[in-house]
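Peer 1: After the sequence you'll find the predicted model.
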Amino acid sequence: MSDNAYLVGLRLAGRKVVVVGGGSVAQRRLPLLVANGADVHVITRSATPAVEALAGITLELREFREGDLEGAWYAIAATDDPAVNAAVVAEAERRLIFCVRADVAREGTAVTPASFEYEGLSVGVLAGGDHRRSAAIRSAIHEALQQGLIAAETPGVLPGGVALVGGGPGDPELITVRGRRLLAHADVVVADRLAPPELLAELAPHVEVIDAAKIPYGRAMAQDAINEVLIDRAKAGKFVVRLKGGDPFVFARGYEEVIACADAGIPVTVVPGVTSAIAVPALAGVPVTHRAVTHEFVVVSGHVAPDHPESLVNWDALASMSGTIVLLMAVERIEQFASVLLAGGRPADTPVLVVQHGTTAAQRTLRATLADAPERIREDGVRPPAIIVIGSVAAFGG
């Protein structure tokens, strides 16, 4: 029988599909059949726990018998017994039912493509029976869609409004798949200083890139000026990506931009990012939590001093806790933060990890204790951006 196959999409909702076999092959095939509304009947001598637990199927634990395909529109022979699979295919032939034979694909009358679902698209690949090739091509197409190299939208119809995208902690590969895809569709990108610059280098020449730090704002607050640029470009019909470092809702004023756009009637899509507060310590070998060591961690902004009237941080509570403290934007005032934690009862020998330019090629780390961290940070010339981790876990990986 020829390996050539005619690709077609089957509407199986409410229609009987018989799957013979309950092992790993069936386990992979069943969820999509159920998701498409098929009336799925599984006949097998034994089933994997996942198949047994699957909702939406009729499971019969027994041998396959002549007549089991009565009323079926589609069948899959997926047992580990070639004779049983051949019997399923033979009955399907007699009943004019298309049938997949999982163990010897060319013996069946249908072939399951390597497939995936993506934003309303169903993509399937056949490669003349070369399953590794079809799987590899399927994965390549999926990745190209995710990265925006292939547009999933109707040509000329791009998402409108503003997308607030977290760019991750610095390494351009740590942006989310969705964030990278939206970035590839942008007409305008308003980027923060901490947004990975390599991501901007990938943009097409027609994309307007605006450095948020250089937006002229005169007497207005810088944030107000950024909000105005987002709204102005979006109202002009442009798709605007506001690209931030880390996560847009972790000390990044992202929600202020959401409110401003909402007040102006501009739709906003929020794409969370990998926050440096967790990722930078992790990639430096330090988990912010660890079983039997710490059950809590707190992420604290160091943009104002402990005694500043605008400070909302309860430093005495932080000092008395036993968990991990992650300080962001704290290098400039590290002396004050260390002092208030020591005064509040944190032991002087509490381990401290400092990571500068985390996740990038310029990353460097410093290990100290709470007592000597300020002096060590000044001696080493540590400058922002840097993450400071305080707690027992900071001694890990050293």
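Peer 2: That came through, no problem. Residues are numbered from 1 along each chain as shown.

Peer 1: make it CA atoms for all contacts and neighbour counts henceforth
Peer 2: OK.

Peer 1: How many residues are close by Glu60?
Peer 2: Glu60 has 17 neighbouring residues, counting by other CA atoms under 10 Å.

Peer 1: hang on, I meant Gly397
Peer 2: Gly397, neighbours per other CA under 10 Å, totals 10.

Peer 1: ok, now Ala236?
Peer 2: By other CA under 10 Å, neighbour count at Ala236 equals 9.

Peer 1: Could you check how far it is from Ile377?
Peer 2: With distances taken as CA to CA, to the nearest Å, Ala236 is found 47 Å from Ile377.

Peer 1: can you check Glu173 too?
Peer 2: For Glu173, the distance to Ile377 (CA to CA) stands at 29 Å.

Peer 1: the more surrounded of these two?
Peer 2: Neighbour tally, Glu173 and Ile377, criterion other CA under 10 Å: the higher count belongs to Ile377, 19 against 15.

Peer 1: that's a helix at that one, yeah?
Peer 2: Yes - secondary structure of Ile377 (DSSP: H, G, I helix; E, B strand; the rest coil): part of a helix.

Peer 1: so what's it up against?
Peer 2: In this structure, Ile377 makes contact with Val331, Leu366, judged by CA atoms under 8 Å, 6 or more residues apart in numbering.

Peer 1: The same query, at a cut-off of 7 Å, please.
Peer 2: Residues in contact with Ile377 (CA atoms under 7 Å, 6 or more residues apart in numbering): none are found.

Peer 1: Leu341 belongs to a helix, doesn't it?
Peer 2: Yes - judged by three-state DSSP, Leu341 forms part of a helix.

Peer 1: how would you label the residue nearest to it when sequence neighbours are not counted: helix, strand or coil?
Peer 2: Residue nearest to Leu341 in three dimensions, not counting chain neighbours: Ala319, with 4.8 Å by CA to CA, 6 or more residues apart in numbering. When the structure is reduced to helix, strand and coil (three-state DSSP), Ala319 reads as helix.

Peer 1: here comes the other one, which I'd like you to weigh against the first:
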Amino acid sequence: MYKTPKLTVVGAGPGDVELITLKAIKALQNASVILYDALVNKELLEYAPQAEHIFVGKRKGCYSYQQEQINELIVSRAKSHGHIVRLKGGDPFVFGRGAEELEYAAEQGLEVEMVPGISSCLSVPAAQNIPVTKRDSAESFWVITGTTKEHKLSNDVRLAAKSSATVVILMGMSKLSQIVALFKKEGKSETPIAIIQNGTRTDEKVGVATIASIEKEVERQELANPAIIIVGEVVRHRERILEIQEKYIEPELVL
């Protein structure tokens, strides 16, 4: 029991339940109430059978709660129940609103704590053998939101397309045609690109192509949100690993 009402914002990781931290699990086990988002793997709630579970996520603009209502719910439940865990996909400080929720709770007199999560912008490509940096391929990387709060494509995508860095775009599937056009304008039609839907989950789908052909690949595989877009020479590393494995790993004998 907490003497002071407390909010712990917890990063749930990219989707695979095994990619959550031990500290996050301990927070779930000590929670009285868990407010969880749409991208959170619901299996994680099994770590907190004693807690009240409240879904506060959204899908394609459909909100179960507005942000102001979530903030108020955090404070009211903390004052009535003690320890609130706000469980958010990936890392709540990377294109999440974890910072805003912590600030609001602190202003209302709650004790606050942040438990970082494994961010999808790094882990989802990595799980598919796509590094965001690699010697002789990329010295840096951009992580950009594809859709701003005004529902427009971020201007940073235009700037990133001019660089030689790896570009990772979250929440960008609805703006894919615009993204492709920007990279084509910079003479990068043959630059490799990967789109990973439901990264690290059992229903994961991966599309790999070039800037020039990615829209056809998306149509062929029916790729959609939630997905991460990775643009850059590092995408070729995935194919290289597959080639090496095919060459050196003997197929299992079927008896």
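Peer 2: That came in fine, so what should we check first? What you see is a predicted model; the values in this text were computed from it and never measured.

Peer 1: about what we covered before: now check structure 2 for the residue matching the residue nearest to Leu341 of structure 1.
Peer 2: With TM-score structural alignment as the criterion, Ala319 of structure 1 lines up with Ala161 in structure 2.

Peer 1: does that match really touch Phe183, like I thought?
Peer 2: Yes - taking CA atoms under 7 Å as the definition, Ala161 of structure 2 is a contact partner of Phe183 at 5.5 Å.

Peer 1: where along structure 2 do the strands fall?
Peer 2: Along structure 2, the segments classed as strands by DSSP state E run 6-11, 33-36, 52-55, 58-59, 62-63, 83-88, 111-115, 141-145, 166-170, 192-197, 205-210, 227-231.

Peer 1: how about Val393 of structure 1, what's its partner in structure 2?
Peer 2: Aligned against structure 2 by TM-score structural alignment, Val393 of structure 1 finds its counterpart in Val234.

Peer 1: I'd like the distance between its match and Gln128 of structure 2.
Peer 2: Val234 of structure 2 is 11 Å from Gln128 of structure 2, where distance means CA to CA.

Peer 1: Count the residues that sit near Pro196 of structure 1.
Peer 2: Neighbours of Pro196 of structure 1 under the rule other CA under 10 Å: 24.

Peer 1: To which residue of structure 2 is it aligned?
Peer 2: Under the pairing rule here (TM-score structural alignment), the equivalent of Pro196 of structure 1 within structure 2 is Asn41.

Peer 1: whereabouts in structure 2 does stretch 117-137 of structure 1 align?
Peer 2: When structure 2 is aligned by TM-score structural alignment, stretch 117-137 of structure 1 has no counterpart there.

Peer 1: What of stretch 250-263 of structure 1?
Peer 2: The alignment of stretch 250-263 of structure 1 onto structure 2 (TM-score structural alignment) covers residues 94-107.

Peer 1: Mean neighbour count for the strands of structure 2 - can I get that in a markdown table?
Peer 2: Formatted as a markdown table, those follow (neighbours: other CA atoms under 10 Å):
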| stretch | mean neighbour count |
| --- | --- |
| strand 6-11 | 27 |
| strand 33-36 | 23 |
| strand 52-55 | 14 |
| strand 58-59 | 13 |
| strand 62-63 | 10 |
| strand 83-88 | 28 |
| strand 111-115 | 18 |
| strand 141-145 | 20 |
| strand 166-170 | 24 |
| strand 192-197 | 24 |
| strand 205-210 | 18 |
| strand 227-231 | 25 |
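
Peer 1: Dump the ones you listed into TSV; add distance to Glu243 of structure 2 as well.
Peer 2: Formatted as TSV, the strands of structure 2 follow (distance: least, CA to CA, whole Å):
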stretch	distance to Glu243 of structure 2
strand 6-11	34
strand 33-36	40
strand 52-55	43
strand 58-59	37
strand 62-63	43
strand 83-88	36
strand 111-115	38
strand 141-145	25
strand 166-170	22
strand 192-197	17
strand 205-210	15
strand 227-231	20
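
Peer 1: I'd say Gly82 of structure 2 and Asn30 touch.
Peer 2: No - counting by CA under 7 Å, no contact exists between Gly82 of structure 2 and Asn30, whose distance comes to 10.1 Å.

Peer 1: which one of the two has more residues nearby?
Peer 2: Taking Gly82 of structure 2 and Asn30 together and counting by other CA under 10 Å, Gly82 has the greater number of neighbours (20 against 17).

Peer 1: Tell me, how many residues neighbour the residue nearest to Leu341 of structure 1?
Peer 2: In terms of burial, Ala319 of structure 1 registers 19 neighbours under the definition other CA under 10 Å.

Peer 1: could you measure it against Ala191 of structure 1, distance?
Peer 2: Taking CA to CA as the measure, Ala319 of structure 1 falls 36 Å from Ala191 of structure 1.

Peer 1: next one: Ala262 of structure 1
Peer 2: Taking CA to CA as the criterion, Ala262 of structure 1 is separated from Ala191 of structure 1 by 20 Å.

Peer 1: related to what we said a few turns ago, what residues are up against the nearest residue to the match of Pro196 of structure 1 once chain neighbours are set aside?
Peer 2: Using CA to CA, 6+ apart and skipping the chain neighbours, the partner closest in space to Asn41 of structure 2 is Gly15 (5.7 Å). Residues touching Gly15 of structure 2, when contacts are defined by CA under 7 Å, 6+ apart, comprise Val40, Asn41, Gly199, Thr200, Arg201.

Peer 1: Can you go through those residues and name the buried ones?
Peer 2: Val40, Asn41, Gly199, Thr200 (16 or more other CA atoms under 10 Å).

Peer 1: Correct me if wrong: Thr176 of structure 1 contacts Val271.
Peer 2: No - no contact is recorded between Thr176 of structure 1 and Val271 when judged using CA under 7 Å, the distance being 8.0 Å.

Peer 1: Give the aligned equivalent of the residue nearest to Asn41 of structure 2 in structure 1.
Peer 2: Match for Gly15 of structure 2 (TM-score structural alignment): Gly170.

Peer 1: That'll do, ta.
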